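Visitor: Sequence and predicted model, in that order:
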Amino acid sequence: MHFAQYYLDCLSQASYLIGDETTGRAVLVDPRRDIDDYLRDAEAAGLRIELIIETHFHADFLSGHLELARATGATIAFGETAETGYPIRRLRDGERIYLGAPADGEAPGASGTSGTSGAPGTSGAPGTSGAPETFEPSRASGVTLTVLATPGHTPESICLVVHEHPDADEPYGVLTGDTLFVGDVGRPDLLAAAGLTPEEMAGRLYRSLRDKLLTLPDATRVFPAHGAGSACGRNLSTETTSTIGDQRRLNYALQPMTEAEFVRLVTAGQPATPGYFAHDAALNRDGHPLLDTAPPAALTLDEALAARRDAGAVLLDSRPLAAYTEAHFTGSLHISLDTRFAEYAGSVVAPGTPIVLVSDPGTESEARLRLARIGYDHVLGHVQDPAAQLARHPELVSRTHRLAPDEAPSAQAQLVDVRNPAEYAAGALPGAVNLPLASLPGHCATLDPDRPVVLYCRSGNRSVIAAALLEARGFRDVRDISGGYEAVAPAAG
């Protein structure tokens, strides 16, 4: 068996390439949009990607199933209840996918194709041929995947149990998507599950975990779709793999409890939902344009300012925090490329907004790719040599006003904590109101633009992003606390 995990730190996202080395047949699970690594590694291992499986409609990134299907001719597959705007193969609960050959040496597909039934519009459509067929278990050999329907995070969620051989006593592992993480479980309140309440989805999640995943042997390896930092849960570990046994012992949501207790536990204190999540879930369901890999156009400062004036573009400054706070174009937004750039951009920039990048030379293509990974394709270009432009045009420049950790905000200031609810509940500065960064764009009207605003987060990164947003919206006196709560709380204590 060929088994590879691809972990993307900037989105805390994992995808998987699984293949049978005797036949060369392979599947790719939960691919990101830039697919070159998968294609290169599959070719090097002598594998053909024949099936692309999505564990659910992802909300936090734009999947690469359409790009991969175009490049390989592979079929796209989802759980049985999924409804999409493009042809798919629907995978039934309990269905087995055999990547090896029939044990008696017959050609693949000789014993039927029940696994491809129900895929609309497959005749002649790109990406619907060559999918691994379903063989009778007694006649098949090699790497095998078993589909588990595990609704809860979303209605169509599935997990995939991996066996190196169909008759193996124990599974090699299980790909758990967003149903089970290392240290957490999938949140049940995202817009991908529109029409169902968080409580209803949490009840489904409880049953999926208890009736499906926790019936697997303790030694079964757990391979989730996300790790620490993802907004798809609230307590994800920095570890990217685990075992069912360790999660049974250590995961707070898998401890003995009633369904009602579980529902109360997992519906409380979830992170604020970034604004782009609903946008990405819809694009992953309905379809989207293929990734454009061309570098962003180089723009003069006049062209960039004209795009902001005439096309409603935002200037998005991706330079390091220190460079931005020292000098930036007035009214520009800021998200440093060395942070969770795409997620934060999707929190403060509305989907579909034209973007002009203000990036250190040589980093603009990386910034554009990260935006594309969340479906933000409307990048008009980048400002050439922004440091030089800032030096030449002081009339267009502002700097961020930061308070030292021991510097008290004025009595008139509106003190705003932009951390997530669980962080705020664990301890906050006296008098602070909690407006998480992801919620701030929709709640600016709750603040008075004519009164001073002081912002803080955990360490001082999100607060600068928030300060830039408020300044761009016309707030007159905005400051943030350098070092954030981590710097202030020990001194206050």
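Guide: Structure's in. What do you need?
Visitor: all contacts plus neighbour counts: C-alpha atoms, from now on.
Guide: Will do.
Visitor: Could you look up the SS state of the residue most central in space within the chain?
Guide: By C-alpha atoms, centre = their mean, the chain has its centre lying nearest to residue 60, at 3.2 Å. Following DSSP: H, G, I helix; E, B strand; the rest coil, residue 60 is assigned to coil.
Visitor: likewise residue 248?
Guide: Of the three states, residue 248 takes helix according to three-state DSSP.
Visitor: And the nearest residue to it once chain neighbours are set aside, how far from residue 318?
Guide: Nearest residue to residue 248 in three dimensions, chain neighbours excluded: residue 254, at 5.8 Å (C-alpha to C-alpha, 6 or more residues apart in numbering). The gap separating residue 254 from residue 318 is 40 Å, by C-alpha to C-alpha, to the nearest Å.
Visitor: got another, please set it beside the one above:
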Amino acid sequence: MFFKQFYDQHLSQSSYLIGCQRTGEAIVIDPKRDVRPYIEVAEAEGLRITHAAETHIHADYASGIRDIAEQLHATIYVSGEGDESLGYRNMPEQTIFVYDKDEIYVGNVKLEVLHTPGHTPESISFLLTDIGGGSSVPMGLFSGDFLFVGDVGRPDLLEKAVQISGSTEVGAKQMYQSLEKITSLPDYIQIWPGHGAGSPCGKSLGAVPMSTLGYEKANNWAFQAMDEATFVEELTTNQPAPPHHFAQMKKINQYGNQPFSPYVVYPSQDVSLQTFDVRTRSAYHGGHQKGAINIPFDKNFINQVGWYLDYDQPINIVGDDKTVQDVAYVLQLIGYDLVHGYVAPGDEVVTQHVHSEDITGNEKNVLDVRNDEEWDGGHLQQAVHIPHGKLLEQDIPFEKNEPLYVHCQSGVRSSIAVGILEQKGFTNVINIKEGYKDIRSNI
């Protein structure tokens, strides 16, 4: 049997290529939108991708399951479980809907379908047995967003991203039952999850790429002895707010998207478009185009830019040519294909800064852009609270020309907020550089 894990650091996402070396057949589990890496590896190994399968309708990246079906004429398998109204639509004719206890054969590799709802109602996992290798017992579980290293999938995305009222508690209870369902599996089976550390699909994912069920039983908080009510409370408390693009991903992956087609970004003459400056914070603050939103192109780029993308509107990017091309590609992985062009940084605005230790507590206008949990844990008395992801859509209740101090926890999100506030007409924005964590505790 051939096995390879693919990990995308921008998506914090794992996908898998499994092949039967006797028959030359292969399957991809949870493919991302660009399927070229799977094809290249399969060809190098003398394999043909004849199947693809997906654990659930993803909310954080654009799926490549339909691309594999259309490009390679592969048979694809998706879940038929859960609420029909939330299920897959517009699937290729070679789609097979699978249910709990169904079996998929890829040559001499067997995948048993387990319905493991909780993260989503239709969520399934695939239990692999290498029959061709002479085994009659399972080797591992492709757990998708059901079970991670150190955590389990969050149950609140349908409610927070798609506005399905009451689905969080239902999902949390289903997650409890799904965990009970797999406890009877052998401790030695490997756990091959859909995400690693940095993914917003859970709140405490581990950075180790895979684990074993026995290790998770011993160390993962979700397996520790607790009743259902306690588990539900723990799972649903303090889940981070999902970026706005999650709702778009659900729609794209449920109904389908345009086939993936990479493109080249050229210099733009239209400087009126929404602009994202992907340079470092220090470069941005040293001089930037007024109203450009600074989101550095690093491993957290997708989780930040997803708050501000309008999928119906083109954008410009500030950055060097290679970085801009990379940004456009990464945005395609979340289904966004409208990078219009790249523009020069400009030097219209140099950001004003003040160190956190110099905050006196007497500043009149203070905007706190942290999340609700951070705000509830303590804040400046005079501050107004608007989480950074809501700044574009909400009115900012300050005078446009008065000094406006903005802070987050450590300086990252307030740096993003600077450009948004400029875009909204504020002319005297002052970034509290190190954030709330370094503001003196006696204020």
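Guide: Here it is on my side, so go on. Predicted model only: the values in this text are computed from it and were never measured.
Visitor: quick one, helices of the stretch 251-400 of structure 2?
Guide: Counting by DSSP state H, counting those that start in this stretch, the stretch 251-400 of structure 2 has helices at residues 281-285, 301-305, 321-332, 372-376.
Visitor: what about the ones you listed, which gets the closest to residue 131 of structure 2?
Guide: helix 321-332 (37.4 Å; C-alpha to C-alpha).
Visitor: With structure 1 overlaid, report how far the closest one is off on average.
Guide: Its aligned residues in structure 1 lie a mean 1.1 Å from helix 321-332 of structure 2 after superposition (mean C-alpha distance after the TM-score superposition for structure 1).
Visitor: For that helix, grab the matching residue range in structure 1.
Guide: Using TM-score structural alignment, helix 321-332 of structure 2 lines up with residues 361-372 of structure 1.
Visitor: So the aligned residue in structure 2 for residue 292 of structure 1 versus residue 337 of structure 2, what's the distance?
Guide: By TM-score structural alignment, residue 292 of structure 1 lines up with residue 261 in structure 2. Counting by C-alpha to C-alpha, the separation of residue 261 of structure 2 from residue 337 of structure 2 is 9 Å.
Visitor: ok, back up a step: more neighbours, residue 254 and residue 318 of structure 1?
Guide: residue 318 (24 against 19; other C-alpha atoms under 10 Å).
Visitor: Can you verify residue 97 of structure 2 is assigned to a strand?
Guide: Yes. Per three-state DSSP, residue 97 of structure 2 lies within a strand segment.
Visitor: and it, what pairs with it in structure 1?
Guide: For residue 97 of structure 2, the aligned position in structure 1 is occupied by residue 90, per TM-score structural alignment.
Visitor: Residue 312 of structure 2 too?
Guide: Taking TM-score structural alignment, residue 312 of structure 2 has residue 352 as its aligned residue in structure 1.
Visitor: And for residue 420 of structure 2?
Guide: Checking TM-score structural alignment: residue 420 of structure 2 goes with residue 469.
Visitor: Same check on residue 287 of structure 2?
Guide: That one, residue 287 of structure 2, aligns with residue 327 by TM-score structural alignment.
Visitor: burial measure for the closest residue to its match other than its chain neighbours, as a count.
Guide: Leaving aside its sequence neighbours, residue 327 of structure 1 sits nearest to residue 399 (C-alpha to C-alpha, 6+ apart; 4.8 Å). By other C-alpha under 10 Å, 14 other residues sit near residue 399 of structure 1.
Visitor: residues in contact with residue 399 of structure 1?
Guide: 324, 325, 326, 327, 328 (C-alpha atoms under 8 Å, 6 or more residues apart in numbering).
Visitor: And it, what's its match in structure 2?
Guide: Going residue by residue (TM-score structural alignment), residue 399 of structure 1 aligns to residue 350.
Visitor: Could you find the counterpart of residue 151 of structure 2 in structure 1?
Guide: Match for residue 151 of structure 2 (TM-score structural alignment): residue 184.
Visitor: Check whether the match of residue 420 of structure 2 sits in a helix, strand or coil.
Guide: Here residue 469 of structure 1 is recorded as helix under three-state DSSP.
Visitor: distance of it from residue 288 of structure 1?
Guide: For residue 469 of structure 1, the distance to residue 288 of structure 1 (C-alpha to C-alpha) stands at 28 Å.
Visitor: Mind checking which of these two has more residues around it?
Guide: Shown here are residue 469 of structure 1 and residue 288; by other C-alpha under 10 Å, residue 469 has more neighbours (23 against 18).
Visitor: right, and that one touches residue 348 too?
Guide: Yes. Residue 469 of structure 1 lies in contact with residue 348 (C-alpha atoms under 8 Å); the separation is 7.1 Å.
Visitor: what residues are shared contacts of those two?
Guide: residue 441.
Visitor: ok now do residue 443 of structure 1, which residues does it touch?
Guide: residue 435.
Visitor: meant to ask about residue 406 of structure 2, not that
Guide: 366, 367, 368, 369, 414, 417, 418, 429, 430, 431, 432.
Visitor: can we see that at 10 Å?
Guide: 353-354, 365-369, 383-384, 413-415, 417-418, 421, 429-433, 435-436 (C-alpha atoms under 10 Å, 6 or more residues apart in numbering).
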